[in-house]
Each structure stands twice: as C-alpha cells, then as structure tokens.
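Novice: sequence-free structure coming up:
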C-alpha cells in the first residue's frame, strides 16, 4: 500500500541523509502526483563563505536534494536518484542565518533518466538560484532500511 503524501513527508523528515543536518533540511510539502516538493533549509554557520553568505556549493546541494526528492516522490517507490549532470544559475546571494526555501520539480521520470528542476528562494520569495539536472533512477540496494540514512529525533 502506497503512503499518503503526509505519511511520506513524515517518513522522509524522520529518516534523512547526513547532509540534512548540515543544511537544516525539512520537507514542508509534497505533491507526489505532480512530482513536486517544497523544502526549508537552515544551513549551519560553517556553510558561510568569506562574505557571510551561504557558499554556492551548499546552495547547489540544497537544490540537488530538492530536485532528487521530487523525482523520488514522483516515482511512488523507494529509488535512488544519482545525478548525472547539473547546471546551476545564481541570481542573488543566499543570506545566511535565515530560512531558505526550495521547490523541486520532476519534469520527466523515465525508466533510464529523470529530468528535474529546483529553485531556491529567500523568506520574501525572492529567487536566489535555479538548478536543472538529470539523474538515473535506480532500485534500492538491499531489502532492509537504507544504512546511509540517519534517524532524526
């Protein structure tokens, strides 16, 4: 039996990749039918660049997670979604110390390739960055729980 979007969101917020802690990641909305997720990030202070903004590599990591999660929820099953290429465009510095919001969208989910996009916004809704990416949908490794996820308490 498939999980509802609310059940899926609770599970995905409970069992997280280690980077979720670093980036202060929380899924705030899932629309699995549309292949869309909305996420909130609050990166730790160590993610700041010398100018005091969130360093661009961490911005890309947030966007990559949002895009990947969109493909995962669109699939309706447990899959891996390793990135095979991506392009990021930066429109404004990502402020540090405040919540940032990402929207990930699965544009097309094929058997061999998935195409996704993600946008990062500040609290006021200003577009900070956009990512376009593709990945390979893969079945999970093993039958048990994913050993690369940690349980958030």
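Specialist: Now that the structure is in, tell me what you want to look at. Not measured: the values here are computed from a predicted model. Residues are numbered from 1 along each chain as shown.

Novice: When you work out contacts or count neighbours from here on, use the C-alpha atoms and nothing else.
Specialist: Noted.

Novice: and for stretch 87-101, what are the contacting residues?
Specialist: The contact list for stretch 87-101 (CA atoms under 8 Å, 6 or more residues apart in numbering) reads 38-45, 48, 52-55, 59-60, 120-123, 127-133.

Novice: Now do the end-to-end distance for it.
Specialist: 19 Å (CA to CA, to the nearest Å).

Novice: quick one, what contacts residue 105?
Specialist: 34, 35, 36, 37, 66, 67, 70, 71, 116, 117, 118.

Novice: Where does the fifth one sit: helix, strand or coil?
Specialist: Going by DSSP: H, G, I helix; E, B strand; the rest coil, the secondary structure assigned to residue 66 is helix.

Novice: A further structure is provided below for comparison with the first:
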C-alpha cells in the first residue's frame, strides 16, 4: 500500500534534496512502481549533445528512492547499496528521459528495484538499472 502521494513525495524530495528541485517529476505512482521524468537541460549533456551517464544514473537512483519512500514513508536515510546499470543506446537529442521503475522486493532491511529508462516518445530503452537500497531499522 502506497504511504505517500506523488505530491507528498515531490515536496519531501525538495525538502531533503533542494539542489535537485525541478529536475525530476513523477508521472505515475502505484503500488511498488513509479514512472518519473528527468527534465533534460544543457547541464545534463555531455560533449556530443547526448545525456550524460551520471544524469541517467541519477534518474534511475531517484526513481528507486521515490518508489521505496512511497511504500515506507518519509525516510531520508534510505541509501543505495548496489547498482548495476547498462547503457544500451544513445538517448534522443533534446528529449526528456522517462524511467519506468518497479520494486521487485521490499523487505524490512533491503529493497530491490528495476528501472528501464526511455527517451520521451521512444519505445526502446536507452538504459536498464538494477538497484538495491538499504532501509534503516524502524525506531521504537
């Protein structure tokens, strides 16, 4: 069951990561899944005009982070403990990136997520990531 709405998640992200304000948007949120958007600007581009690997990683990472928080509530200290990412094709020039994320496992201590990233309007993924998050113990 989802504990935070898309609006609550975005407000919380703005609160704990103000330096990222306006870079990401939630397009859809449901049980164990989220679709997010990276608003691609010049700062996300590498030489040659394509979106940089670190920007693609950031979209994957924030997508899993928000999917986890949607399920467990406000927990700023949930952290990435593992990531494997495949960069499969060059993103479309000038297009935003869309991440389709689903949580494969949500336990007491670990969450495992899978993310497919697409150029807006594209049907072939530009990247695929598998990420594991550590969830801090519940305070009694």
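Specialist: Yep, it's here. Quick caveat: nothing in here was measured; it's all calculated off a predicted structure.

Novice: Could I get the TM-score for this pair?
Specialist: The TM-score (TM-score structural alignment, normalised by the length of structure 2) is 0.83; 134 aligned residues with a CA RMSD of 2.4 Å.

Novice: thinking again about what came up before, just give me which of the contacts of residue 105 of structure 1 are shared by structure 2.
Specialist: Conservation of those in structure 2, assessed by both residues aligned by TM-score structural alignment, their matches' CA atoms under 8 Å: retained contacts are 35, 36, 37, 67, 70, 116, 117, 118.

Novice: hang on, isn't the second one packed against residue 74?
Specialist: Yes - using CA atoms under 8 Å, residue 36 of structure 1 and residue 74 qualify as a contacting pair, with a distance of 7.5 Å.

Novice: Number of residues surrounding the residue mapped onto residue 96 of structure 2 from structure 1?
Specialist: Mapped onto structure 1 by TM-score structural alignment, residue 96 of structure 2 lines up with residue 99. Neighbours of residue 99 of structure 1 under the rule other CA atoms under 10 Å: 16.

Novice: can you check residue 109 of structure 2 too?
Specialist: Around residue 109 of structure 2 there are 12 residues (other CA under 10 Å).

Novice: Tell me who's in contact with it.
Specialist: Counted by CA under 8 Å, 6+ apart, residue 109 of structure 2 has contacts 134, 135, 136, 137.

Novice: preserved in structure 1, out of the residues you listed?
Specialist: Under both residues aligned by TM-score structural alignment, their matches' CA under 8 Å, what the contacts of residue 109 of structure 2 keep in structure 1 comes to 134, 135.

Novice: out of the kept ones among the contacts of residue 105 of structure 1, who's nearest residue 13 of structure 1?
Specialist: residue 37 (12.3 Å; CA to CA).

Novice: now the closest one, nearest residue through space, not along the chain?
Specialist: residue 30 (4.6 Å; CA to CA, 6 or more residues apart in numbering).

Novice: That neighbour contacts residue 12, doesn't it?
Specialist: No - using CA under 8 Å, residue 30 of structure 1 is not in contact with residue 12, being 10.3 Å away.

Novice: Those two: which is more packed in?
Specialist: For residue 30 of structure 1 versus residue 12, the count of surrounding residues by other CA under 10 Å is larger for residue 30: 24 against 18.
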